[in-house]
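Novice: One predicted model, sequence on top.
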Amino acid sequence: MAQLDSITYAQYYHAQWKQLLQTADNAIKSKKDFYWLNVRAAIAASAIHKPYRETSYLQNITKEYPFDPISLPLVYLNQLNTGQYAHALQTNHRMQSNTELQKYYTRRPVVHSLSAESGYKPSSNDSLYKPLYYGQAGLAFRIKHIPIYTAVSYLKQQSYYGNMQQYQLYVNATLPFKRNWTVTPALHILHYNIENTITVNDSSVLQNSPILVGLNIAKLFHNFQYNFGVYYSNLNYEKQLQIQPSVNWYPLANNKIILNAAANYIVQKNKVITSATITYNPITLLSFSGSYLAANTRYFIEQNGLLVNNSYDPTENRYLGMVTFFPRINWSIYVVYLYETKTLNQDPLPVITYNNQMGVLGIKRAF
């Protein structure tokens, strides 16, 4: 151990980060790791911008020393860099019990972020659907060290069957657990009203307040984040259980490139929806994201229940592109473009295939 300590100290002193990481990995495989080896390896991984690699070394430390004043700041910054905000709040709470750390790391603000976005969605078949108008406001805050996110949304659209207005309220809470596990329960309440222009057999379909409840379990492990979500909904009086596994891969051990693959199994329909997303962050000021979704069904949910597809017409395919610009620290502006193909199959109308395009402009302020 003494020789290994001397070698890693010399590599650390001379900023030989890659050699230090190789030495540390070999030692860990041989079960010869120790406190300072993991500290030096974590600093080395951070120095070459590999936060997801850094996480594993820090876990080795916190497993034995959860309140260690030397590693806690490293853990805290790493959790922020890897998107583990719930764990970062928990670590920040621990840091407040150390008078020395309090001087440099204040308690996180109660409000984490504010956001607002609006969208415009025209259809290729204007005789069936007029443009849809959409708006959403979001608030992220904490209760003690538990992060909460809530959003309110409004949309309206004129169509062949009437004029529709919809109001939505969404809330989730992320609960952190040891070893980078999180559990995020979610609730989404909707209310829509349709001023009808055609005859329907059941007038109750013109007004409804469906709900969605569920939770997502996530685990960060090396360069991967695994997610497993289960959701129940009764959109448009159709009860459904949706099971949603997904995985994020960080191939460079940082946020430069993020690859996501997801599936959504709708139990009652025995139907699987698949999607893939790639995110590229070339510089700190700019981010690009693109995704493809194959559904061929209706009434499905995404993004831990935040996005609800409750249109009666099935969505066949969807393409989405997003550009985010960070003009200042803690500020972001994003633009989203969406193209989807849909099918109308409603008596007495013939089967009609059409497409929608949507543009969204949003702004977010973090604290």
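Specialist: Nice, I can see it.
Novice: Every contact and neighbour count from this point should use C-alpha atoms.
Specialist: Noted.
Novice: Where do the helices of the protein begin and end?
Specialist: Along the chain, the stretches classed as helices by DSSP state H are 2-13, 17-29, 35-47, 51-64, 71-81, 85-95, 99-102.
Novice: a markdown table for these, including distance to residue 310 and mean neighbour count?
Specialist: Formatted as a markdown table, the entries for those read as follows, by distance: least, CA to CA, whole Å; neighbours: other CA atoms under 10 Å:
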| stretch | distance to residue 310 | mean neighbour count |
| --- | --- | --- |
| helix 2-13 | 56 | 14 |
| helix 17-29 | 49 | 17 |
| helix 35-47 | 44 | 21 |
| helix 51-64 | 37 | 20 |
| helix 71-81 | 34 | 19 |
| helix 85-95 | 30 | 21 |
| helix 99-102 | 48 | 12 |
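Novice: For residue 241, which of those is the nearest?
Specialist: Put simply, out of the helices of the chain the one that sits nearest residue 241 is helix 85-95, at 27.0 Å, with distance taken as CA to CA.
Novice: so what does that closest one touch, helix or strand wise?
Specialist: Taking 3 or more CA pairs under 8 Å, 6 or more residues apart in numbering; DSSP states H and E as contact, the helices and strands that helix 85-95 lies on are helix 71-81, strand 146-159, strand 175-177.
Novice: this is the comparison structure:
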Amino acid sequence: MYKLIFFLLLLIFVNSVNSQEIYNYTNVNNKSFLLYQQKNWKELIKYGNNSIKNNVDFYYLQYRMGIAYYELKKYRKAIPFFENVVNKTPEDNIAQEYLYYAYVFSGRTEDARILSHSFTPALKQKLKFYNENSFINGIGTEYKTNFYDNYKAETLQTDNLEQTVTNSFNYFSINLTHLSKNKFSVFHAFSYLNGNNNVYSQNYSVAEFTEDVNLFQYYINFNWLVAKGSNLKFGLHYINSNVKAENTTFTNHGGRNTNLLYSSKTNNLVFFGAFSKSISLFDIKLSASFSNINSETQIQPSLSLYYYPFANTKLYFGTQGFYQYTNANNTNTSSYMIKAIMGFVPFKSFTIEPFIFKGDGIYNFVYNDAFVINNSIDKLNNNFGANLYLTLNKGRMQIYTILQQSSYTNTYSINGEYNDIKYINKSITGGIKWYF
């Protein structure tokens, strides 16, 4: 009995010893090359990772593992392997091209652009990332229209109502992109917004009238690729607001008299800064804005995290938290907003991004690297919608639509007593961009 137990234990021990891989350069090189020839990418990755854990790592293993991850479309995991290969043999055009596309398919376009500077003329001509000699490398335009509920407060004929109700708002913008021959890029946009509000007030010669609102905006954003996967951004958004209200009356003889009720012009500035870092399957971003909008001072830090579970941009999830400190008339208040977003590619060249913003009610909300400023006189409660992107002509043209629905709270008074009313705003944005 004891001899049988001893024999069985000895057999198990011998089998376990025989089944253990022996990791040395010769064995790993031969087996990884065989798995590479067989295109057994999953087994190659498993074997290669075990080899690295056993301190057997060399140039060709890195090359083969990079290709294995790339063939499985796990581009973010392929990047560090190809980076190591290119660092050792920068003249290898094939490795450079692999790394270039791994960057592009991971959403790291600035890394791809900087890498392209080291390409040979033939490889540059093949990939045609952008024209280094062009001053303008991208141009785009977009238009947005809004649809509002009729949220005028219900009153009696004898009530004194003080309320401003947004009636319409339309937005037009044109933007330019400049890519330098170094690690800098510049994006800027010129925008025009036009709308009108219905005003109900006892403080003027008429109790009901329309005010016209015109905004001229200029936005500029500087991006510096400080290191691989690391970007530093600085931005500025200037807003020139013009509000004007007139009362027009007509005489019995067809004449027309216009009386200016009020007119005002204000200038507002928003400063923005951000640092972002790509780490494996994650993108982390820390940002902050400082602004003086609607006679108030806002400081708004935020932190975002994006996750790419399949190591590519076919599916991703993101969240971003905003916290706003506001000073108005020597009174400090704070508000928060949380954004959740996901992106997926249902078919080639088409991306859908559902999103939602949810907070405790916030004024003068700044987001999208300070490109979007919600400076409505009403409080933003939440916002949800979807971004739809269609990429054409090998990435040189993008057509997009943004569908949104927002909930706002409007404050009004009847006979001196203040009340709140919630309403819905729906909007459609359409845009197109060309890259060259």
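Specialist: Everything's here; your move. Nothing here was measured: the structure is a model prediction, and the numbers come from that model.
Novice: corresponding residues in the second structure for stretch 223-239 of the first structure?
Specialist: Under TM-score structural alignment, the counterpart of stretch 223-239 of the first structure in the second structure spans residues 281-297.
Novice: Give me the buried positions along the matching stretch.
Specialist: Taking 16 or more other CA atoms under 10 Å as the basis for neighbour counts, the residues of stretch 281-297 of the second structure that come out buried are 281-294, 296-297.
Novice: farthest-separated two in the residues you listed?
Specialist: Taking CA to CA as the measure, these span a maximum distance of 40.1 Å, between 281 and 294.
Novice: Next up, the contacts around residue 261 of the first structure.
Specialist: Counting by CA atoms under 8 Å, 6 or more residues apart in numbering, residue 261 of the first structure makes contact with 246-248, 274-277.
Novice: Let's have the residues you listed in a markdown table, adding neighbour count.
Specialist: Rendered in a markdown table, the data for those read as follows (neighbours: other CA atoms under 10 Å):
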| residue | neighbour count |
| --- | --- |
| 246 | 18 |
| 247 | 19 |
| 248 | 18 |
| 274 | 15 |
| 275 | 18 |
| 276 | 16 |
| 277 | 17 |
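Novice: Out of those, which is nearest to residue 364 of the first structure?
Specialist: The shortest distance between residue 364 of the first structure and any of those, using CA to CA, involves residue 277 and amounts to 21.5 Å.
Novice: what's the neighbour count on the spatially closest residue to that closest one that is not a sequence neighbour?
Specialist: With CA to CA, 6 or more residues apart in numbering as the measure, residue 291 is the residue that lies nearest to residue 277 of the first structure, at 4.2 Å, once sequence neighbours are left out. As a burial measure, the neighbour count of residue 291 of the first structure was computed by other CA atoms under 10 Å and equals 18.
Novice: Which position in the second structure pairs with residue 291 of the first structure?
Specialist: In the second structure, residue 291 of the first structure lands on residue 355 (TM-score structural alignment).
Novice: Residue 354 of the first structure too?
Specialist: Superposed on the second structure with TM-score structural alignment, residue 354 of the first structure falls opposite residue 423.
Novice: what do you get for residue 210 of the first structure?
Specialist: For residue 210 of the first structure, the residue aligned by TM-score structural alignment is residue 268.
Novice: ok, that match - contacts?
Specialist: Contact analysis of residue 268 of the second structure by CA under 8 Å, 6+ apart lists 238-240, 291-294.
Novice: And for residue 90 of the second structure?
Specialist: Going by CA under 8 Å, 6+ apart, residue 90 of the second structure touches residue 96.
Novice: which residue lines up with it in the first structure?
Specialist: The alignment partner of residue 90 of the second structure in the first structure, by TM-score structural alignment, is residue 67.
Novice: Residue 177 of the first structure versus its match, what's the distance?
Specialist: 16 Å (CA to CA, to the nearest Å).
Novice: Check residue 16 of the first structure too.
Specialist: Distance of residue 16 of the first structure to residue 177 of the first structure, given as CA to CA: 34 Å.
Novice: Residue 346 of the first structure now?
Specialist: When CA to CA is applied, the distance between residue 346 of the first structure and residue 177 of the first structure equals 48 Å.
Novice: quick one on the thing from earlier: ok, the match of residue 354 of the first structure - how many residues close by?
Specialist: Once other CA under 10 Å is used to define contacts, residue 423 of the second structure is seen to have 14 neighbours.
Novice: residues touching it, list them.
Specialist: Residues counted as contacts of residue 423 of the second structure (CA under 8 Å, 6+ apart) are 148-151, 407-410.
Novice: what about burial for the residues you listed, which qualify?
Specialist: The neighbour-count test (16+ other CA under 10 Å) applied to the contacts of residue 423 of the second structure identifies 148, 151, 407-410 as buried.
Novice: now the residues you listed in TSV, with distance to residue 385 of the second structure?
Specialist: Written out in TSV, the entries for those read as follows (distance: CA to CA, whole Å):
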residue	distance to residue 385 of the second structure
148	16
151	22
407	12
408	15
409	19
410	21
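Novice: Go through the residues you listed and name the one nearest residue 434 of the second structure.
Specialist: Comparing those against residue 434 of the second structure with CA to CA picks out residue 148 as the nearest, at 31.8 Å.
Novice: that's a helix at residue 5 of the second structure, yeah?
Specialist: Yes. Assessed by DSSP: H, G, I helix; E, B strand; the rest coil, residue 5 of the second structure belongs to a helix.
Novice: how much space between residue 139 of the first structure and residue 330 of the first structure?
Specialist: Note on residue 139 of the first structure: its distance to residue 330 of the first structure, by CA to CA, is 14 Å.
Novice: How about residue 294 of the first structure?
Specialist: On the measure of CA to CA, residue 294 of the first structure and residue 330 of the first structure end up 34 Å apart.
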